[in-house]
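Novice: this is the structure alone, sequence omitted:
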């Protein structure tokens, strides 16, 4: 498949690009900066997603669009608007849309409020966390014609705790997955593996997925 990853040089995006390219997909990364460690088989483009022309190019000539850009820097306040624009472009082009979200949009139990609603997180991350929730709400309200998947990682996930590639993961929905000790974790490589497997399977539509051990 032709897979375009917005934020393809970031932690999550680079892991997804690496696995997808290794499996023979035609992978294009769009980010603000050139990669420090280019992944073999990945084509790199640079540009700002704040530019409508750059967004239009990202959706052109692709089968799957993965939004993995972190809501930081000049994208922090604009991410909801930018992702809404991508949503509309993907819908018009008939492109499958995968949006990488956060753990806090999950629910601890069926029918329970989202984890973010408990407010138990450092205040400096509040805007970033809310942006992830806003993006999910936009997808839930999107026209039925848009084929989307929103993907949340485990609670312990990120560049600060990369973990190891085990080749294993558990796949869940909007209910947070925890192990027998109550921990929620996954490595960057195994989270990306789950995402690429879901892209290839093509069986999840208009769904909230999660991956953890």
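Specialist: Happy to help now that I have it. These numbers were taken from a predicted model, which means no experiment stands behind them. Numbering: from 1, shown residues only.
Novice: going forward, measure contacts and count neighbours with C-alpha atoms only.
Specialist: Noted.
Novice: who are the contact partners of the residue positioned nearest the centre of the chain?
Specialist: By Cα atoms, centre = their mean, the chain has its centre lying nearest to residue 100, at 1.5 Å. Shown in contact with residue 100 (Cα atoms under 8 Å, 6 or more residues apart in numbering): 66, 67, 68, 150, 151, 152.
Novice: swap in residue 31?
Specialist: Residue 31 neighbours (Cα under 8 Å, 6+ apart): 6, 7, 8, 9, 44, 45, 46, 47, 48, 69.
Novice: which among those end up buried?
Specialist: The neighbour-count test (16 or more other Cα atoms under 10 Å) applied to the contacts of residue 31 identifies 6, 7, 8, 9, 44, 45, 48, 69 as buried.
Novice: next up, a structure to set beside the first:
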């Protein structure tokens, strides 16, 4: 059993990860600005912002794994990379693993370009995608941090109708995992399976990985 802290626990990714981890018997600390309405039984809940140093200290104290599932929106717009760099600095030199849930835009296309910088990427979402990629660049450059940066599929989020838990996924590196039709998708539940599997199997350390069907 691992002690897992989920930052952004009321979001889509964070909520699914918390649920999966709880079902497997892990000890959870959930951190969010609002109180989770469906927090797993027994979870420790900390209400507050990761930009508050005291909240952050409580959140990561004693954790085996810290999962960053923050969204660069609202009052976190333009602040997620700074927050993750601060967390990484605090975790440097410790055995605590830091897993960041990033974005699809951080992956590379067949030409080696970051997808967020291509014309095909929706302009409205570029600021968020660039913020998440900046988090990857900054955290991976800090010495002594046991980091993992995870890009979900292109179709990932509460807006996707198919949220069935299939119990399957495929793993890729820093390029997209595509199905036979060239699509990239995964449900929140199956993405969470992949994350908790990585924790339990001790895989993908200091690597950029992606999960999709």
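Specialist: Looks like it came in fine. Because the structure is predicted, anything quoted here is derived from the model rather than measured.
Novice: TM between them?
Specialist: Comparison of the two superposed chains (TM-score structural alignment, normalised by the length of structure 1) gives a TM-score of 0.94, and 211 aligned residues with a Cα RMSD of 1.3 Å.
Novice: between the contacts of residue 31 of structure 1, which is closest to residue 163 of structure 1?
Specialist: Set against residue 163 of structure 1, the nearest of the contacts of residue 31 of structure 1 by Cα to Cα is residue 9 (18.5 Å).
Novice: and the closest one, how far from residue 174 of structure 1?
Specialist: To residue 174 of structure 1, residue 9 of structure 1 is 27 Å away according to Cα to Cα, to the nearest Å.
Novice: repeat for residue 52 of structure 1
Specialist: Taking Cα to Cα as the measure, residue 52 of structure 1 falls 31 Å from residue 174 of structure 1.
Novice: cool, and residue 73 of structure 1?
Specialist: For residue 73 of structure 1 relative to residue 174 of structure 1 (Cα to Cα), the value is 28 Å.
Novice: for the two, indicate the residue with more neighbours.
Specialist: Using other Cα atoms under 10 Å, the more surrounded residue of residue 73 of structure 1 and residue 174 is residue 174, with 20 against 8.
Novice: ok, the closest residue to that one other than its chain neighbours - contacts?
Specialist: In space, and not counting its chain neighbours, residue 174 of structure 1 is closest to residue 106: 5.0 Å by Cα to Cα, 6 or more residues apart in numbering. Residue 106 of structure 1 is in contact with 114, 115, 152, 174, 175, 176, counting by Cα under 8 Å, 6+ apart.
Novice: next, format those as TSV and append distance to residue 205 of structure 1 and secondary structure.
Specialist: Converted to TSV, the contacts of residue 106 of structure 1 look like this (distance: Cα to Cα, whole Å; DSSP: H, G, I helix; E, B strand; the rest coil):
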residue	distance to residue 205 of structure 1	secondary structure
114	21	coil
115	23	helix
152	15	strand
174	14	coil
175	17	strand
176	19	coil
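Novice: now, among those residues, which is nearest to residue 87 of structure 1?
Specialist: Once Cα to Cα is applied, the member of these that ends up nearest residue 87 of structure 1 is residue 152, at 17.8 Å.
Novice: how close does the corresponding residue of structure 2 for the closest one get to residue 121 of structure 2?
Specialist: Mapped onto structure 2 by TM-score structural alignment, residue 152 of structure 1 lines up with residue 151. For residue 151 of structure 2, the distance to residue 121 of structure 2 equals 15 Å [Cα to Cα].
Novice: give me the more crowded residue out of the two.
Specialist: Taking neighbours as other Cα under 10 Å, residue 151 of structure 2 and residue 121 compare with residue 151 leading, 27 against 15.
Novice: which helix or strand contains residue 205 of structure 1?
Specialist: Using DSSP states H and E, residue 205 of structure 1 sits in no helix or strand.
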